[in-house]
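>>> got a sequence here, can you build the structure:
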Amino acid sequence: MRLSIASDHAGFDQKQALVGYLAERGHEVADRGPADDGRVDYPDFAEKVARDVADGAADLGILVCGTGIGMAVAANKVDGIRAVNVVRPDFAALAREHNDANVLTLSGRFVSLEENEAIVDAFLSTAFGGGRHAGRVAKIHDLERKR
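Now for the predicted structure:
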């Protein structure tokens, strides 16, 4: 799977670890920054990953900041993105199955690396369920057109 990943300074250490974790599992990982843990603005990095996913350069995206909340807010401003901030593996699976979420945002400060790895595994291993959920996702897409 082609993945795009980025963080801000608060999520940098976990992002670095996740890049290796994902590459070891055979994924093609585009690290969109930052290159170190110096202070940066999370919207800049959320946009890079969101655009990779929206433009088809990546199948899915992963963003890490202090809570994951700011990254989700910023990424969701890009048309076609359904970013979800997740702190439990079962929520990650449901976000993919029910909402066809395409960007996962994680907390680098309040969730352990091991738990985030489990969340990422659930996100990447769950497919969109379609069926009754497809109409709901289409309605979400229609909201973008009303902007």
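
>>> going forward, measure contacts between C-alpha atoms and count neighbours the same way
Will do.

>>> just give me the residue right at the centre of the chain.
Nearest to the geometric centre of the chain sits L104, at 2.4 Å (Cα atoms, centre = their mean).

>>> is it in a helix, a strand, or coil?
Of the three states, L104 takes strand under DSSP: H, G, I helix; E, B strand; the rest coil.

>>> can you pull the contacts of it?
Going by Cα atoms under 8 Å, 6 or more residues apart in numbering, L104 touches 60-63, 72, 83-86, 92, 120, 123.

>>> alongside the first, I'd like the structure of this one:
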Amino acid sequence: MKLAIGNDHVGFELKPIIVDYLKELGHEVQDFGAYSSERTDYPLYGKKVAEEVASGNVDAGILICGTGVGISIAANKVKGIRAVVCSEPYSAKLSKEHNNTNVVAFGSRVVGSELAKMIVKEWLKATFEGGRHVKRVEMMQQMEK
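Alright, predicted model coming up:
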């Protein structure tokens, strides 16, 4: 898969660990910043990654900030994005299976690197189940109009 990743200054230290892990799994990764631990604003990076996903330039996105909450809210402002913030793998897996999420976010102040890897792994290997969940995803898409 071709993946976009973005972070604010708080997620800067965790990002290279996740990028290396994604590459080990065989994924192509595009980094949309931030590129230092200098204070910055998470909406900038949530938007950049979300726009790449929504445009189809990448298959999915991964976002990191302090909690994952702010950056996921920013990403969800972009039409076509269904971003989820997760602190454990089970919710990540079900978010893809039931909600067809296309961006996952987590917080570097909430999860350590090994738990972040587990979240990413479960989310990436999960697939949308369709069926009864299609109607609900379509309802969310209608809300964007």
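
>>> work out the TM-score between the chains.
TM-score of the superposed chains, computed with TM-score structural alignment, normalised by the length of structure 2, equals 0.98; 145 aligned residues with a Cα RMSD of 0.6 Å.

>>> now, which of the contacts of L104 of structure 1 sits nearest D8 of structure 1?
L63 (8.4 Å; Cα to Cα).

>>> I figured that closest one hits D44, correct?
No. Between L63 of structure 1 and D44 there is no contact, the gap being 11.4 Å when judged by Cα atoms under 8 Å.

>>> so which of the two has more stuff around it?
Set L63 of structure 1 next to D44 and count neighbours by other Cα atoms under 10 Å: L63 wins out with 33 against 17.

>>> the closest residue to L22 of structure 1 other than its chain neighbours in helix, strand or coil?
Leaving aside its sequence neighbours, L22 of structure 1 sits nearest to V29 (Cα to Cα, 6 or more residues apart in numbering; 7.1 Å). Here V29 of structure 1 is recorded as strand under three-state DSSP.

>>> for V29 of structure 1, the count of nearby residues, please.
Other residues lying near V29 of structure 1 total 18 when counted by other Cα under 10 Å.

>>> thought it was touching I5?
Yes. V29 of structure 1 is within contact range of I5, at 7.1 Å (criterion: Cα under 8 Å).

>>> tell me the contacts of the residue nearest to L22 of structure 1?
Neighbours of V29 of structure 1 in contact, by Cα under 8 Å, 6+ apart: 2-5, 19, 22-23.

>>> hmm, 7 Å instead?
By Cα atoms under 7 Å, 6 or more residues apart in numbering, the contact set of V29 of structure 1 is 2-4, 19, 23.

>>> tell me which of the residues you listed fall in strands.
Members of the contacts of V29 of structure 1 lying in strands (criterion: DSSP state E): 2-4.

>>> top of those residues by neighbour count?
Neighbour max across these (other Cα under 10 Å) = S4, 26 neighbours.

>>> so that one touches K48, yeah?
No. In this structure, S4 of structure 1 is not within contact of K48 by Cα atoms under 7 Å, at 8.5 Å.
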